[in-house]
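[1] Sharing a model that was predicted from the sequence below.
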Amino acid sequence: MEKADDFLEEEFRKACAELEAPAPAGKVWESLVESEGFSIYGLLDEQTGLYEYKAFGDFKDCLPALCADVYMDLEYRKQWDSYVKELYERNIRGKLVVYWEVKYPFPMYNRDYVYIRDRRDLDLNGRSVHVILAKSFSVPEIPKKDGVIRVSDYRQSLVIESDGKKGCKVSMFYHDNPGGMIPSWLVNWAAKNGVPNFLKDIQKACQNYHKKI
């Protein structure tokens, strides 16, 4: 995969640093929920009324490299993520671009995402960490669909490292603005519940990955 220009090396280092602490200096991250061994924090954007999220926790029985492999495997995600309507990766002018349509409950419209992503395995002060970054990316080759709202502001970071035993420690940052006429309180409620549910799903997916292989 030749994607060296999609993300700078410093972006990976910055993601590691930002995910090291639940509440960095100068930002008011609220503790929102404790769920399934994960702590979820939120940072409110006063302009949009929406939160950014950070999650910190452990997968006791999933090795770090396996967790990263599962997250990057889009074909496998179609099997374990029930919210996926359509998901594929396409090479567009030398960039690997992901298209992802997410099912929303009636009467809301589905949302879709077009984004780029990259994974790096880094040495962080003697610790081996897997870092995955993703962000929105617009290309005319993947036009908007009728009846589906395009999410143009999406960012996610994932940092995975060993827990020193048979599992891994996971730190995740997540933000998107789903647009449309959904009230911000409903978006925040769904995200606050969706983040821990996603983490539970990916942990189960890790446990079943050998069956897929």
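    Happy to help now that I have it.
[2] all contacts plus neighbour counts: C-alpha atoms, from now on.
    Noted.
[3] In the longest strand seen in the chain, which residues are buried?
    Secondary structure of the chain read by DSSP state E shows that its longest strand is strand 110-124. If you call a residue buried by 16 or more other CA atoms under 10 Å, then strand 110-124 has these buried ones: 110, 111, 112, 113, 114, 115, 116, 117, 118, 119, 121, 122.
[4] In JSON lines, list those residues along with distance to residue 198.
    Below are these laid out as JSON lines (distance: CA to CA, whole Å):
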{"residue": "110", "distance to residue 198": "18"}
{"residue": "111", "distance to residue 198": "17"}
{"residue": "112", "distance to residue 198": "17"}
{"residue": "113", "distance to residue 198": "17"}
{"residue": "114", "distance to residue 198": "19"}
{"residue": "115", "distance to residue 198": "19"}
{"residue": "116", "distance to residue 198": "20"}
{"residue": "117", "distance to residue 198": "18"}
{"residue": "118", "distance to residue 198": "20"}
{"residue": "119", "distance to residue 198": "19"}
{"residue": "121", "distance to residue 198": "23"}
{"residue": "122", "distance to residue 198": "25"}
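[5] One more to weigh against that first structure:
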Amino acid sequence: MSGDPALVPDDRAFDNFRRECTREDGWNMTYNKSRCTVWTQTLEEEKSLHRIKCRVLCNDVAAGTMYDVLHDIDYRMKWDNNVIETFDIAKLTVNADVGYYSWKCPKPLKNRDVVALRSWLPVEDGYIIMNYSVKHPEFPAKKDLVRAVSIQTGYFIQSLGPSSCTLTYLAQVDPKGSLPKWVVNKSSQLLAPMTMKRIHKACVKYPAWKACNNPTHKPWLYPEQNSLPSMPLGELRVQHADSLENIDESSVTESSLALPDKEEHSDEEAH
């Protein structure tokens, strides 16, 4: 399989990611409401691509709980309304694996999927989880889904105390499909805040759920619990967007897009 070899991020990569999550210069704020803030950034070298950063303050969630929720694939099927299918494929190191995720997009856009190398690391003031797209020989693009490309996506969970934290989501993704610019704007102004608030609500409910669902099983904390098959890193290659078929969705109009209801816009005020 040709292409750039996949690499597990080193400490410098985690440090750079954390730094980008916390700095605000060079970013354009597009949303700031109910303890949730969104910034976007247009990349000069590729005008069609954007980066998005979204941060939410959670006064009633411990950083460790947030970390567990973002890792727990069984719980994700309970709270993530957009998920179609998600599963871990193989472990690469004690803090890296490769997995599959497909999700629903608002009609008439086609649904997307991604195969990604994910790595994670506890840091002094919290946790980092990040991923990027890879080619896996057994999981090629599907005909009924658009294979998106995560150039770099991840979360920085910063502890603010024993029962509070901030969650910062940073993403540079090529969704393919030649999407019009207004779709990106809608994503930053509506969909991203809704998703962050949904994660917050999921975190509040997680301790009670986990207590009844294999409560001691946390392979992201205890690598000896990881039962995934091991896979040589050399079998993976970086997934570049230009090697995938480009589905043209540029003609989609705003009036035709079936956006979800503006749920949870004020529900955080009670927390």
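    Noted; the coordinates are in hand. Computed from a predicted model, the values in this text were never measured in an experiment.
[6] Can you tell me which of the buried residues of strand 110-124 of structure 1 is nearest residue 94 of structure 1?
    residue 116 (11.7 Å; CA to CA).
[7] Spatially, what comes nearest to that closest one if we skip its sequence neighbours?
    Nearest non-adjacent residue to residue 116 of structure 1, counting by CA to CA, 6 or more residues apart in numbering: residue 97, 5.0 Å away.
[8] Just confirm the one you found contacts residue 89, I think it does.
    Yes - if you go by CA atoms under 8 Å, residue 97 of structure 1 and residue 89 touch, sitting 5.5 Å apart.
[9] So for these two, which residue has more residues nearby?
    Shown here are residue 97 of structure 1 and residue 89; by other CA atoms under 10 Å, residue 97 has more neighbours (20 against 16).
[10] Which secondary structure element is home to the residue nearest to residue 116 of structure 1?
    strand 95-102 (DSSP states H and E).
[11] Over to residue 183 of structure 2?
    Judged by DSSP H and E, residue 183 of structure 2 forms part of helix 181-186.
[12] ditto for residue 47 of structure 1
    Residue 47 of structure 1 belongs to no helix or strand, assigned by DSSP H and E.
[13] Identify the residues contacting it.
    Going by CA atoms under 8 Å, 6 or more residues apart in numbering, residue 47 of structure 1 touches no other residue.
[14] Pull up the gap between it and residue 179 of structure 1, please.
    Distance, residue 47 of structure 1 to residue 179 of structure 1, using CA to CA, to the nearest Å: 14 Å.
[15] shared neighbours of these two, anything?
    By CA under 8 Å, 6+ apart, no residue touches both residue 47 of structure 1 and residue 179.
[16] Okay, the residue nearest to the spatial centre of structure 1 and residue 80 of structure 1: tell me how far apart.
    Nearest residue to the geometric centre of structure 1 (CA atoms, centre = their mean): residue 156, 4.3 Å. Residue 156 of structure 1 sits 19 Å away from residue 80 of structure 1, going by CA to CA.
[17] and what of residue 39 of structure 1?
    When residue 39 of structure 1 is compared with residue 80 of structure 1 (using CA to CA), they lie 23 Å apart.
[18] just the strands in the stretch 1-150 of structure 2 please.
    28-33, 36-42, 50-58, 83-93, 96-103, 112-123, 126-135, 146-147, 149-161 (DSSP state E, counting those that start in this stretch).
[19] Using JSON lines, please lay out those strands together with distance to residue 185 of structure 2.
    Listed next are the strands of the stretch 1-150 of structure 2 as JSON lines, based on distance: least, CA to CA, whole Å:
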{"stretch": "strand 28-33", "distance to residue 185 of structure 2": "8"}
{"stretch": "strand 36-42", "distance to residue 185 of structure 2": "9"}
{"stretch": "strand 50-58", "distance to residue 185 of structure 2": "10"}
{"stretch": "strand 83-93", "distance to residue 185 of structure 2": "22"}
{"stretch": "strand 96-103", "distance to residue 185 of structure 2": "19"}
{"stretch": "strand 112-123", "distance to residue 185 of structure 2": "18"}
{"stretch": "strand 126-135", "distance to residue 185 of structure 2": "23"}
{"stretch": "strand 146-147", "distance to residue 185 of structure 2": "20"}
{"stretch": "strand 149-161", "distance to residue 185 of structure 2": "18"}
